[in-house]
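J.: Sequence plus the predicted model coming up.
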Amino acid sequence: MTPPDRPITVVLVDDHPVVRGGLRALIESFGGFTVVGEAADGEQAVREVQLSRPDVVVMDVMMPHVDGVEATRRIVRACPATAVLVLSMAEEDDVVFGAMQAGARGYLLKGAAQEEIERALRAVVAGEAIFGPGIASRVLGVFGRDPAERADPFPGLTARERDVLELVAQGRRNAVIADALGMAPKTVANHLSSIFGKLQVTDRSAAIVRARDGGLGRGRPG
């Protein structure tokens, strides 16, 4: 809990400087908040949080190098006392639930009202979980599905993409995946590009982490 006699400290993470500037002005206008750092991508975010140890991080998802989901995972591991509030345009189920699995305490869509952002910031710092109306309805929708469907951590992937991701998560390289699935290496590379986009990751290592967190890659590599 933040002592009542000091402001809530915030780090802003977004790859657009104008967005960060607007958020800084907005958050500091609330009273009781101070922005202690900014970052333009996930890798910078992890470093900044480790340096400044803020109460809360306002995290974008779609960023270059290291995306917001992977950055959230690293921050929660390194600085568990810091809350992460995602503020993003992305509202796909796999992105939202990926952020939740990574340890985000809240998820708002960009365009949320000022009052909603302030309430969410205070809530996650207090240890609550909070979601914007559009996200909350998606969460409820997923938990209202058939259990077998609900257990699917990557609903946006095709069956073939899931096969590729399974083998990637096992540590297999593209040539081996191509042989195992009876496709050309270039086709494997095309599937991987699609998978990276759908999982909002930028490299193979981040995709492996997401896949293993979702239960893939438990078979033995060949």
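T.: Sure, I can see it.

J.: For the rest of this, base every contact and every neighbour count on C-alpha atoms.
T.: Noted.

J.: Enumerate every residue touching the residue minimising distance to the centre of the chain.
T.: By C-alpha atoms, centre = their mean, the mean C-alpha position of the chain lies nearest to Val69, the distance being 2.1 Å. When contacts are counted by C-alpha atoms under 8 Å, 6 or more residues apart in numbering, Val69 touches Val61, Val95, Gly98, Ala99, Ala102.

J.: May I have the secondary structure class of Val10?
T.: strand (DSSP: H, G, I helix; E, B strand; the rest coil).

J.: roughly how far apart are it and Phe33?
T.: Note on Val10: its distance to Phe33, by C-alpha to C-alpha, to the nearest Å, is 7 Å.

J.: Looking at these two, which is more packed in?
T.: Val10 (27 against 20; other C-alpha atoms under 10 Å).

J.: which element is the closest residue to the more buried one other than its chain neighbours on?
T.: Take Val10 and drop its neighbours on the chain: the residue closest to it by C-alpha to C-alpha, 6 or more residues apart in numbering is Val35, 4.6 Å away. Here Val35, judged by DSSP states H and E, is contained in strand 33-39.

J.: export the contacts of Val69 to CSV and tack on neighbour count?
T.: Below are these laid out as CSV (neighbours: other C-alpha atoms under 10 Å):
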residue, neighbour count
Val61, 27
Val95, 21
Gly98, 24
Ala99, 24
Ala102, 22
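
J.: put this beside the first:
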Amino acid sequence: MTARIRILIVDDHAILREGVRALLQLHPDLEVCGEAADGKAALEEVERLDPDVVLMDIAMPGLGGIEASLELKKRGRRAKILILSQYEDREYVRRLLKAGVSGYVLKKSAGSELANAIRAVHRGGLVLDPEVARTAMEEGGPAAPGSGDPYEALTDREKQVLKLVAEGRSNKEVADVLGISVKTAMSHREHVMEKLGVHNRTELVRFAIKKGVIRVDE
């Protein structure tokens, strides 16, 4: 018998995790091996469980899907990342593909399509929801290298710090989430503000909202 595909579900809404788990249990070749409510917990569970596929939400408190995906890629984890999101935002799609995710499907189209998407990314394929693919190609597609987007000038760690600071986290909270010292967190924050050319938290939050790093509609 072929080994089942082991899946980690990452979403900050417990009811959605339960729904996805129930949906996937209908497929004998799929096994939900764990759950996590945010990006930080997801990193810990990936280390502990070594899943085949991580089913990742984007908009979560603390480390979101983009930031957690960047970290998993940096750590060289073998798990394939499949984004399950309600958003079809072009910026999100572009950043996540750049971060090395294997697929992007919309929550509203989840069903048998989700099981097929999991199988496809596990085999090494790239899966994009048709609506997401259309969105990604709008406005000339991804920004060209060297196009001057200050967000892209940030390191992966600085992108994580940007999201946390924009959410209102203190230097100590940033340090706790990322597992770094307060001094290092402060240094990253200074570098972020310097690279973005912002001078206070209000300007930083405005930039984060404009770039879709955080959302104000949740």
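T.: Thanks, I have it. Every value quoted in this text rests on a predicted model; they were computed, and no experiment measured them.

J.: Superposing both, give me the TM-score.
T.: Superposed pair, TM-score by TM-score structural alignment, normalised by the length of the second structure: 0.72. Supporting alignment: 181 aligned residues with a C-alpha RMSD of 3.2 Å.

J.: Which of the contacts of Val69 of the first structure fall within helices?
T.: Residues of the contacts of Val69 of the first structure located in helices (DSSP state H): Val95, Gly98, Ala99, Ala102.

J.: Return the closest of the residues you listed with respect to Leu108 of the first structure.
T.: Ala99 (11.4 Å; C-alpha to C-alpha).

J.: What's the match for that closest one in the second structure?
T.: Correspondence of Ala99 of the first structure to the second structure, assessed by TM-score structural alignment: Leu96.

J.: Give me the spatial nearest neighbour of its match, chain neighbours excluded.
T.: Leaving aside its sequence neighbours, Leu96 of the second structure sits nearest to Ile66 (C-alpha to C-alpha, 6+ apart; 6.0 Å).

J.: what's the helix or strand for the counterpart of the one you found in the first structure?
T.: By TM-score structural alignment, Ile66 of the second structure lines up with Val69 in the first structure. Per DSSP H and E, Val69 of the first structure falls inside helix 68-78.

J.: Asp163 of the first structure too?
T.: helix 159-169.

J.: ranges for the strands of the second structure?
T.: Taking DSSP state E, the strands of the second structure run over residues 5-10, 30-36, 53-56, 80-85, 103-106, 127-128.

J.: Which part of the first structure matches the shortest one?
T.: Under TM-score structural alignment, the match for strand 127-128 of the second structure in the first structure covers residues 130-131.

J.: one step back: ok, of the contacts of Val69 of the first structure, which one's closest to Arg77 of the first structure?
T.: Nearest member of the contacts of Val69 of the first structure to Arg77 of the first structure, counting by C-alpha to C-alpha, is Ala102, at 9.2 Å.

J.: The closest one and Asp213 of the first structure, how far apart?
T.: 9 Å.

J.: and what of Thr202 of the first structure?
T.: Distance from Thr202 of the first structure to Asp213 of the first structure, by C-alpha to C-alpha: 17 Å.

J.: higher neighbour count, the two?
T.: Thr202 (19 against 15).

J.: can you give me the helices for the second structure?
T.: 14-24, 39-49, 65-75, 90-98, 112-122, 130-137, 156-166, 171-178, 182-196, 201-210.

J.: Distance to Ile81 of the second structure for those - can I get that in JSON lines?
T.: Conversion of these to JSON lines gives the following (distance: least, C-alpha to C-alpha, whole Å):
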{"stretch": "helix 14-24", "distance to Ile81 of the second structure": "16"}
{"stretch": "helix 39-49", "distance to Ile81 of the second structure": "11"}
{"stretch": "helix 65-75", "distance to Ile81 of the second structure": "7"}
{"stretch": "helix 90-98", "distance to Ile81 of the second structure": "10"}
{"stretch": "helix 112-122", "distance to Ile81 of the second structure": "8"}
{"stretch": "helix 130-137", "distance to Ile81 of the second structure": "16"}
{"stretch": "helix 156-166", "distance to Ile81 of the second structure": "17"}
{"stretch": "helix 171-178", "distance to Ile81 of the second structure": "20"}
{"stretch": "helix 182-196", "distance to Ile81 of the second structure": "27"}
{"stretch": "helix 201-210", "distance to Ile81 of the second structure": "24"}
